[in-house]
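> just need the structure, nothing else, for what follows:
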Amino acid sequence: MSSTAPSRSDAPVAKKVDITRTHHGDTVVDEYEWLRDKDDPEVIDYLEQQNAFTEHHTSGLAELRGQLFDEIKSRTQETDMSVPSRRGDWWYYSRTVTGQQYAVRCRCPIKGLDDWTPPAVEPGSAVVGEQILLDANVEAEGFDFFSLGAFSVSDDGNLLAYSVDTTGNERYTLRFKDLRTGDLLDDVVSDTAPGATWSADGEHVFYQTVDASWRPDTVWRHDLGAGTPDATVFHEPDDRFWVGVGGTRSDKYLMITLGSKITSEVLVLEADDPTGEFRVVLPRREGVEYGVEHAVINGADKFLILHNENAENFAVTVAPVDDPSGGEVLVEHDSAIRIEDIDAFADQLVLSYRRDALPRIAIADLSKRDVVFDEVEFDQELCSVGLAANPEWSAPRLRIGYTSFVDPTELLELDVPTGERILLKRQPVLGGYDPAQYEAHREWAVAQDGTRIPLSIVRRRDVQRPAPLLLYGYGSYEASMDPSFSVSRLSMLDRGVVFVITHIRGGGEMGRHWYDNGKTLTKKNTFTDFVDSARYLVDAGWTTPQQQVGMGGSAGGLLIGAVVNLAPELFNGIVAAVPFVDPLTSILDPSLPLTVIEWDEWGNPLADAEVYEYMKSYSPYENVGEKDYPAILAITSLNDTRVLYTEAAKWVARLQERTTGEAPILLKTEMQAGHGGVSGRYKQWEEVAFEDAWILRQTGAVHP
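Purely as a prediction, here's the structure:
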């Protein structure tokens, strides 16, 4: 298939160094594995050559990129402010200022204990009594990359724990600030994971560190100002498990959570006993996942336990705190509803779940004798509703968030007893945006095995078919691609592009079985579902192969890499962001970041020959063939610790070598970024404009 981009013939040529590996009697020669050594100047030089090649082949899009950036900027209220959330004696909020890359974290005092109405302040106006807690623009000065990890204020409001990463490698430096004086304390903790939890007395902070494979494996307690070595609170030796630490909304308990892909365990400790011993709520059992929330029901302390024991889509039990195993069913298992979370407040319980591939919430009023959940409903066919930030256990009203593909995000306050909804804020979209000009609806493709695949289709109402089309998918880790509003997407829609998400197996949209049928030895369903979705969109007249671009990122990059091997003829372009396209090499090496914990998702090819052969049969890198590939844009980051830049670099080298077509295969490497790409909102808008301009060209929506 031809491309509108210039010829690929001047692509950098990577040298070949035969490096062999043998597993289960199979010997593989990997001629581009040498690209893994980013300390090798030759590797950096090769990446920079690829960047120059990409810049050359996208230079004709410079004007369009500028237009797209300006459109994003013009639709965004650059000086803005979040709705303040009450915590203790303060209203907490963040604000942005025109021209500044990062948000400023602030607070102002409440007027009184019965003050539950957030201060009505226009963005850019002075806030009475404002105190700046952290200005990320100041913190980021002198750095090409900046990411804020922990941001946690002690219960008494006097101290701030915050952490920053200035390279993109997700190892943070934890610092402490006295909010009464504005002074930084002498305490500094290096190489932490991105989080911090205070004890009730404000004298201790719990945090995590990661092992050599970037797995959070240890919880520590830092005794503020003590000058003593930090205490190891918990260490998890099993490489399959991630460790997290936090507190309940009630502030009564601290909790350590352990989770592999299929098994979990929770340890608990009273928050007013921070130097005590954490105790296990329910011992881990292979294949059983559970989470714990603290609630007070009919005056008694209870643990709400969300679990999947004999409940594929999860159920909720309520149990005495001193006997968690003796629970009674609160919410029964339902094969049509995937329960995802339960949150407790002083007067309400909130159940978060999904049905028919959409997220929903239901609320129970604890002032009533029986616990009965009532769903919060909205009229839009495709929308997302969920619990918003509600830091106060005893708040009289609940904040919920609502959005759709065409409706800007809304923050609402819900009075549970009356059902009244109070709009606190609607995301501003400047420039006269009219939602009525756009439409989103659900259609269903049919997979090869007869499974119905939900598609979310978004377009301007005046678009004529067939149209330029961007097909997006993910399909891993039970992650769901839910309806959400995007300012940047408007620039694509207004140029006639139809945006489609295919909710393929491996995701969580249709329940746990949807996930289970797209992982390990059923992983290929993820790829064929995407191909079948693309074919459906062509057959239904939505688009043509010459107008269709496929896109995926991270594990979705694995998806899109496998798809372009299976059906390159269906696409005129492929975007692969931080793509996991060399999975077999990575999963075979336990020393690489996050490999062992991934075995429950993909299988263990080291130990299992069947898994090895199956992964090898779909791995994008292993299966690059001599075929007419469409234009491909791969984007990666040098400091990414989740999906190493090596995967994209090797994949592109092999694609450039083997493609029989003339469409350029491009690699763009961010040299100062991590898994999430560049930092700073203006830099991120520039990156979005770069990707979208390329997509617009490849769909034929524009002809620069």
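
> when you work out contacts or count neighbours from here on, use the C-alpha atoms and nothing else.
Noted.

> in the protein, which spans are helices?
With helices called from DSSP state H, the chain shows them at 41-58, 62-75, 136-139, 487-493, 512-516, 524-539, 555-566, 583-587, 599-602, 609-618, 645-658, 681-699.

> here's the other one to compare against:
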Amino acid sequence: LFDELRGRMREDEASVPVPDGDWSYYVRYRPGGQHPLLCRRPRGADDGEQVMLDGDAEASENAYFRIVEASHSPDQRLLACALDLTGAEACSLRLRDLEGETWLDLAIEQGHGDLVWAGDSRHLFYTVIDADHRPRWVRRRDIVSGDDALVYEETDPGFFVGVDKTESARFVLINSRDPDTTEVHAIPAHAPETAPQCLHPRTAGLEYSVSDHGDDWIVHTNAGGAADYGVMAAPIAEPATAPWRVVVAHQPGVVIEEVIVLARYLVRLERAGALPRVVVRAWADGAEHIVRFDDPVHEVGIAAGYEFDTDTLRLDYSSPATPEHVYDYDMARRVRVLRKTEAIPSGHDPANYVCARLDAPTADGETVPISLVHHRQGVPGPATPLLLSAYGAYGMATDAGFSPHRLSLINRGFVVALAHVRGGRDKGDRWYRQGKRHAKTNTFDDAIACAEHLAHQGYTSRGRMALHGGSAGGMLVGAVVNKRPDLFNVAVADVPFVDVLNTMLDPELPLTPPEWPEWGNPIEDHEAYRTIRGYSPYDNVAAQPYPHLLVTAGVSDPRVTYWEPAKWVARLRELKTDDNLLLLRTNMSAGHGGAAGRFDCLEEIAFRYAFLLKVLGRTETLAFGVAGKTLRGAPDVRAQWWHPNRRGRGCGRSRGCRAGPPDHRGNCRPLRYRGRGR
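Okay, here's the model as predicted:
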């Protein structure tokens, strides 16, 4: 399986270069290399490459290594980077001279990973975590003098702080937030020693993020009852007191997920009915157009690049059957230019696969979207194995993009389905609110409704399904197998948040106070206590049969501490009444994100898939693709030393939250690379 997965990976993979002034920046891998190389070359040239940071070389003496973030200075002479050397998400911040290609004397530990340059290329803003692993301080380092100053301290233990920069590079932004409330301070990037200006004081339930355009702040916000967000404008001179003007009105059920502000365009990524769309608005006349994609199930991402005064928008697009396509979209001419198509070296024809969207009815009258894919030659039926994945937390929508790794299941006859359950914003803020706090059990009931609907529609049957979720999605797995163990033959719970009640009762844990708005505060709210006690997987294990289970943990995990899944597995072993496999693997050299190297990630995925294939009886031959090929050398599924891949996007709304829905590509956590933009 590992060889099969690796055969779909282009080993010299490289990103599409992004221009910034005289240079173009990109990330690539060398054949056989585990870690990325951060590179640049002269703009418009095909040669003259400079390797700014060699991830393989830096990782050679570390059991764990991940480049969390990298940011080149505006004058393009320096590279700041944040390196995680333990998996505990406490970063070492380092500085590299790109002209001399040497490391400078910068020793900052316990960084959170945010790195933002001031406009003078001399001052670097960064965040530092406290003893409870909470991003608490924003500091500013003078690279020339070595002076280090405290810029901002977040004193509320329920809030995390981060630092960013507007697309124009005019302002450095300090963002404080919990899952429901935001406060932003701004500093002129050309005057980095200026005291931060609060744009609007924190108000419970008010969320906002800002960019700048001309004399205005452009505010992406839920102000004025805009539950699914709108876009407003406020004068830069007095944003806290002057009335905010509507730029893009709120549309109930259409979530504005992301906004990019450029010199001539306002771009927004929206989601309606669990499908994304890109809308471009010209500042000159307010004219809007939608960038359309035709697949019934797909995923789209947007990126501004480093340059503010541009007509070009970078888009990436995929569907469950279609590999990623990267486009440069000319917003003036409304023309897409294909820059890259994800290569599958072992071969892949999207026409061989069927994508579909279903809607599962629930007992309370809602319908839950399901995105699914299967091989065209594999007509689903009651004997068909099906993998159902779900997340449903923090308002994070579930992406329905391409994963080359899933082909190892689909080509063996699996249907792969993604349930867009409540708790995410797949169908708007209402969908999120109906899957949090006192309504959290809707998330689990939705997953059950999706499983039953898939069986009723003839895609599979009870006992032929596998359930998967990671982190907060692992909570879903635990709650569902407690409530309906008969539906699933096997389940995989990656770094699962399963000891919910005890965790939310302990205010000393770093993630507990910031997450009371998401789950409820059982210390002060009796109803929250009863609700959490009623679904917390650890507290509801019963003397009953359970599916085959694979459970993972990471010893350095700061988000889901390793003893949570260990306690859950111990209680399951004590009470369950079956002889099914129950495996626990604790990674002793990684944290919440699992292995960092790209091939190490493939080994994790291979074991997870071997576990599923073994239990569901699909190990012998490929049903499609390479006909008659035998799966050999599959790891013993009883082994205790492995854990499956558990990628998460993390929650952009709360930097401290547990990892988001699994990356649709199954890849390692993406490297954050910044230049002047964000």
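
> deepest in the core, which of the helices of the first structure is it.
Each of these was scored by mean neighbour count; the highest is helix 555-566, a mean of 26, by mean count of other CA atoms under 10 Å.

> corresponding residues in the second structure for that one?
Mapped onto the second structure using TM-score structural alignment, helix 555-566 of the first structure spans residues 472-483.

> and the matching stretch, how far from the first structure on average?
Following superposition, stretch 472-483 of the second structure is found to deviate from the first structure by 0.3 Å on average (mean CA distance after the TM-score superposition for the first structure).

> how about residues contacting that stretch?
Stretch 472-483 of the second structure has contacts (CA atoms under 8 Å, 6 or more residues apart in numbering) with 390-393, 443-445, 447-448, 467-469, 488, 491-498, 535-538, 540-542, 546-547, 658-661.

> that one: how far from the chain's middle?
What separates the centre of stretch 472-483 of the second structure from the centre of its chain is 20 Å, taken as CA atoms, centre = their mean, to the nearest Å.

> ok, the alignment partner in the first structure of residue 421 of the second structure to residue 292 of the first structure distance?
Under the alignment (TM-score structural alignment), residue 421 of the second structure pairs with residue 504 in the first structure. Plainly put, residue 504 of the first structure is 30 Å away from residue 292 of the first structure if you go by CA to CA, to the nearest Å.

> more neighbours: the two, which one.
residue 504 (32 against 27; other CA atoms under 10 Å).

> which one is residue 426 of the first structure nearest to, not counting chain neighbours?
Spatially, and ignoring its direct neighbours in sequence, residue 426 of the first structure is nearest to residue 410 (4.4 Å; CA to CA, 6 or more residues apart in numbering).

> got the contact list for that neighbour?
With CA under 8 Å, 6+ apart, residue 410 of the first structure has these contacts: 401, 402, 403, 423, 424, 425, 426, 427.

> need the counterpart of residue 25 of the second structure in the first structure.
Aligned partner of residue 25 of the second structure by TM-score structural alignment: residue 92.

> contacts only, for its match.
84, 85, 86, 105, 106, 107, 108.

> from residue 693 of the first structure, how far off is the aligned partner of residue 500 of the second structure in the first structure?
Under the alignment (TM-score structural alignment), residue 500 of the second structure pairs with residue 583 in the first structure. The spacing between residue 583 of the first structure and residue 693 of the first structure, counted by CA to CA, is 29 Å.

> contact partners for residue 190 of the second structure?
Per CA under 8 Å, 6+ apart, neighbours of residue 190 of the second structure: 118, 119, 120, 170, 171.

> show me what it lines up with in the first structure.
Under TM-score structural alignment, residue 190 of the second structure pairs with residue 272 in the first structure.

> one more: residue 269 of the second structure?
Using TM-score structural alignment, residue 269 of the second structure pairs with residue 352 in the first structure.

> run a quick neighbour tally on that match.
By other CA under 10 Å, the burial measure for residue 352 of the first structure, its neighbour count, is 20.

> cool, and residue 92 of the second structure?
20.

> is it true that it touches residue 84?
Yes: the criterion here is CA atoms under 8 Å, and residue 92 of the second structure meets it with residue 84 at 6.4 Å.

> show me what residue 218 of the second structure lines up with in the first structure.
Under TM-score structural alignment, residue 218 of the second structure pairs with residue 304 in the first structure.

> grab the nearest non-local neighbour of residue 481 of the first structure.
residue 503 is the one closest to residue 481 of the first structure (CA to CA, 6+ apart), at 6.9 Å.

> oh, that last question was meant for residue 93 of the second structure, not what I typed.
residue 82 (4.6 Å).

> state the distance from the alignment partner in the first structure of that neighbour to residue 205 of the first structure.
Per TM-score structural alignment, the equivalent position to residue 82 of the second structure in the first structure is residue 163. Residue 163 of the first structure is 12 Å from residue 205 of the first structure, where distance means CA to CA.

> wait, what's in contact with the nearest residue in space to residue 462 of the first structure that is not next to it in sequence?
Using CA to CA, 6+ apart and skipping the chain neighbours, the partner closest in space to residue 462 of the first structure is residue 437 (7.8 Å). Counting by CA under 8 Å, 6+ apart, residue 437 of the first structure touches 460, 461, 462.

> next one: the equivalent of residue 437 of the first structure over in the second structure from residue 482 of the second structure, what distance?
Aligned by TM-score structural alignment, residue 437 of the first structure pairs with residue 352 of the second structure. Between residue 352 of the second structure and residue 482 of the second structure the distance is 37 Å, computed by CA to CA.

> for residue 15 of the second structure, same thing?
Counting by CA to CA - residue 15 of the second structure and residue 482 of the second structure are separated by 43 Å.

> ends of stretch 100-110 of the second structure, how far apart?
Start-to-end, stretch 100-110 of the second structure (CA to CA) is 27 Å.

> so which bit of the first structure is that stretch matched to?
Stretch 100-110 of the second structure maps onto residues 181-191 of the first structure, going by TM-score structural alignment.

> what's the ChimeraX syntax to select whichever of the contacts of residue 437 of the first structure are buried?
Selection of buried members from those for ChimeraX, criterion 16 or more other CA atoms under 10 Å:
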select :460
